[in-house]
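> Below are the sequence and a predicted model; questions follow.
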Amino acid sequence: MDAPWSNKETLKKSNKLERLSNEIKDFESYIAPTKKEQLNRDTLLYSITQLIDSLWPGNTVTPFGSSVTGLQFPASDIDLNVNFEVLPKNNPIDVLKVIRKQAVSRHILPNYSTRLVANAKVPVLMATDENQVSIDITVQNECFSSDRTAVWLKEYPMLKPLFMVLKLSIANYRISSLPTFEPMSAKTAGLASYSLICMIVSYIQLQASSQHPSDPEYYANLLLGFLDFYTEFENTRQAISLEGKGAYLAKNQTDIKIDTKPGRLTIIDPDVPNANVARSTFRFDTLKTIFAKARDDLRKRISNSTKGESILSSILQVQSHYFGEPRSEGARFRVRQIWINTGEAPVKFPRKRFNQAYRPNLHVAGHRYEDERKPYRGERRYNPYNNNNNSPQRSYNNSREESYDREYQRHKKNNNSHLAQHYKNKADRAKRR
């Protein structure tokens, strides 16, 4: 079934815009976190928080992003910030190094899944646990976007279903001439999630105020109107302002610089003076091509669809299964890509020279990259040809089993039954290995 989020009654509606509206609301429920996904996320968040509290009592560990706002997808990562009154190390990078070392030694995170990005504007420790839940940890990083988003979600109830559909469908598209471009990733010059939220709020404030949520076609008109509006949006001539009831400001109406390059987008940050929310977006012209394609795909399906056929699946394609069956969970949840053929040759990015030394994107104090990599502790421990140390060593599985068993006893003592059962199962699996 190409639309497992909706039942037959929804798909049989003769009014096609009403059918699309119901599909949008159904998709919000379909993509909501399952009990297993929520447990895995809560377990990792609890373990990391307890670890940091044990290292530096008195700190403030604050989740932010989709974990707080509820705008999370099956594979969304956890964003976590640690604040100190007095930084316990020389800089945030050294703090993140300690967190990584301790998380690996306590078997919270596997060593191979951790990556410390030190040369970013805000240094971040990125990692994935055994349940394929990802986490990004920062230090002394104030983030206002989560609080602002929470306020908007209360003020505009239609924001959440529209965001969930738009983010996943926009991310679904790929451009033939830019095969590595990810539309919903600021890392590839696309849109950040908060930028999309601001765009939706601005559209609701200024373009959709005349529509009433009780209209059966309301969400369909919102989706089509959003794609119509931003396909033609003059991003080189005006900035999006979200103050008060919202506005579109020309160059002479704002202090912030409006970049005239076709790929730039200017969204005035409502919380940080003279800051551009979309400062990492450099391919908005490509995004407008995607908006136009999604709009055309929807209108074509609306014109040609028969009774019982999904309209939303024209821009949003998930793994096929029947309505009522559980969807794939966590990182196993996949969305099928829709390619847009531009007729242009793919852009070739410069490659490194053959003999160029590999320089990892990691911060290692005092490390010379041209030196041969030293084996890490795990390799030295399990290398059968290393006879330097004849003392008996505990196997990895045994030490991990003991660690899980300690966590099980601790949670059982504290009456955390669901976490206790979780670690008991992990200890049993380690014992069987």
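In hand now; what should we look at?
> From now on I want contacts and neighbour counts done on CA atoms only, so please keep to that.
OK.
> ok, now which ones touch T138?
By Cα atoms under 8 Å, 6 or more residues apart in numbering, the contact list for T138 reads L80, N81, V82, P92, L96, V122, P123, V124, L125.
> And the strands in the stretch 201-350 of the chain?
Applying DSSP state E, counting those that start in this stretch to the stretch 201-350 of the chain gives strands spanning 239-241, 247-249, 338-340.
> Which of the contacts of T138 sits closest to A103?
Distance to A103, by Cα to Cα, is smallest for L96 among the contacts of T138, at 10.4 Å.
> Which pair of the contacts of T138 spans the longest distance?
Pairwise distances across the contacts of T138 peak at 13.6 Å for L80 and P92 (criterion: Cα to Cα).
> one step back: can you lay out the contacts of T138 as TSV showing distance to V201 and secondary structure?
Formatted as TSV, these follow (distance: Cα to Cα, whole Å; DSSP: H, G, I helix; E, B strand; the rest coil):
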residue	distance to V201	secondary structure
L80	25	strand
N81	26	strand
V82	29	strand
P92	34	helix
L96	35	helix
V122	27	coil
P123	30	coil
V124	29	strand
L125	31	strand
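> Any chance of JSON lines for these, columns distance to N425 and neighbour count?
Formatted as JSON lines, those follow (distance: Cα to Cα, whole Å; neighbours: other Cα atoms under 10 Å):
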{"residue": "L80", "distance to N425": "27", "neighbour count": "22"}
{"residue": "N81", "distance to N425": "30", "neighbour count": "18"}
{"residue": "V82", "distance to N425": "30", "neighbour count": "20"}
{"residue": "P92", "distance to N425": "35", "neighbour count": "20"}
{"residue": "L96", "distance to N425": "30", "neighbour count": "23"}
{"residue": "V122", "distance to N425": "37", "neighbour count": "13"}
{"residue": "P123", "distance to N425": "35", "neighbour count": "20"}
{"residue": "V124", "distance to N425": "31", "neighbour count": "24"}
{"residue": "L125", "distance to N425": "28", "neighbour count": "21"}
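> okay, pairing it with this:
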Amino acid sequence: MSNRQAAIQRITRIITAEYPGVKVEYFGSTLTGLLLPTSDIDVVAVVSGPGGPAAWLRGCYVAMQRHNADVKCSELVTKTKVPLLKFVDVATGMNLDLSYASMHHYNQPQGVANSSWIISAISRYPLLPKLVTVVKEYLRRRSLHEVYRGGVSSYVVTLMTISFFQHQATGDNLGRLLLRFLQYYGTEFDFDKQAIIVTGNGAIISKSDMRRKLGFREISLSLSIQDPVESGRDAAAPSHRGMDAAKRAFREAHDALQRAVDRSTQTGDTVSFLEVIFDYFKHSRHLRYF
């Protein structure tokens, strides 16, 4: 059994012991496979009783103190669109993010439904996992990977990458795909005026059309993406604080890679794209794609 599986089983046992009738599901990168060794485990508790997310998670925070030999609560994040209880599985050191879903309002929690949609997209774009993995790691190293700290969610990164494969990607050279991805989102895509649709064959539309034709009332001031599962929701809205920084990071990475490619062309030396943007990676078995 892997550390992730053990941690999931342990938190499921603890939550269901404290709250009989609550259903525990995991989603995100653990379900889709688009994960890094450091990726948190996303867990949702599907609750049928009274109370909203913040109140229930506060109660759960108190209940978890009775199990501090197994889990250590690190942070309760309530001033966000999706409140979270962050904790660590003691035995494995794995970080987990626990969120809340009401059994009365959802047939399937949003995160789980989103993850299922992503899995179907992977079958259409087989190079998607490798490119997403590198982009996620790059943002993590720039401290732009946690939404509640002003970063960009893994879900948004994945949807951006799917749109890239729908409209920009050519060939199967992963190095060239990475360079083109960074150029596209770092210098070409108009975050202020354009919006992304990934359902079907995908589309790039204006934000005015997103309002007028799709009926969006609230659209992010930065990147906007129609959620493929909940079509009336802007999936990128929670990440709006991090998009300007992410765009700058993509542009800087592209410029660094392009300079390295130009030098390589002149000297004939081999260039490692990963070493250029991460300054390491010869030892990383997870990112030996480029």
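Looks like it arrived, so ask away. Predicted, not measured: the structure shown is a model, and the values here were computed from it.
> related to what we said a few turns ago, need the winner for burial among the strands of the stretch 201-350 of structure 1.
Stretch with highest mean neighbour count among those: strand 239-241 (a mean of 22; mean count of other Cα atoms under 10 Å).
> so that strand aligns onto which residues of structure 2?
Under TM-score structural alignment, the counterpart of strand 239-241 of structure 1 in structure 2 spans residues 195-197.
> what's the mean deviation for the matching stretch versus structure 1?
Once fitted to structure 1, stretch 195-197 of structure 2 is off its aligned match by 0.9 Å on average (mean Cα distance after the TM-score superposition for structure 1).
> Shared with structure 2, which of the contacts of T138 of structure 1?
Here these are checked against structure 2 with both residues aligned by TM-score structural alignment, their matches' Cα atoms under 8 Å, and the contacts held in both are L80, N81, V82, P92, L96, V122, P123, V124, L125.
> The second one pairs with which position in structure 2?
In structure 2, the residue paired with N81 of structure 1 according to TM-score structural alignment is V44.
> In three-state terms, label the residue nearest to that match when sequence neighbours are not counted for me.
With sequence-adjacent residues excluded and distances taken as Cα to Cα, 6 or more residues apart in numbering, V44 of structure 2 is closest to S99, at 4.7 Å. Under DSSP: H, G, I helix; E, B strand; the rest coil, S99 of structure 2 falls in the strand class.
> State the distance from S99 of structure 2 to K79 of structure 2.
S99 of structure 2 sits 13 Å away from K79 of structure 2, going by Cα to Cα, to the nearest Å.
> Ok, S224 of structure 2 next?
S224 of structure 2 sits 22 Å away from K79 of structure 2, going by Cα to Cα.
> before we move on, what about T133 of structure 2?
28 Å.
> Tell me who's in contact with the most centrally placed residue in structure 1.
Geometric centre of structure 1, nearest residue: S76, 4.3 Å, by Cα atoms, centre = their mean. Counting by Cα under 8 Å, 6+ apart, S76 of structure 1 touches S66, V133, S134.
> Name the nearest residue to Q183 of structure 2, ignoring sequence neighbours.
In space, Q183 of structure 2 is closest to H254, 5.7 Å off (Cα to Cα, 6+ apart).
> What lines up with the one you found in structure 1?
Aligning on TM-score structural alignment places H254 of structure 2 opposite R295 in structure 1.
> Quick one: neighbours of its match, just the number.
For R295 of structure 1, the neighbour count with other Cα atoms under 10 Å is 20.
> Look through structure 2 and tell me its longest helix.
helix 240-267 (DSSP state H).
> Tell me which of S224 and K79 of structure 2 has more neighbours.
S224 (29 against 10).
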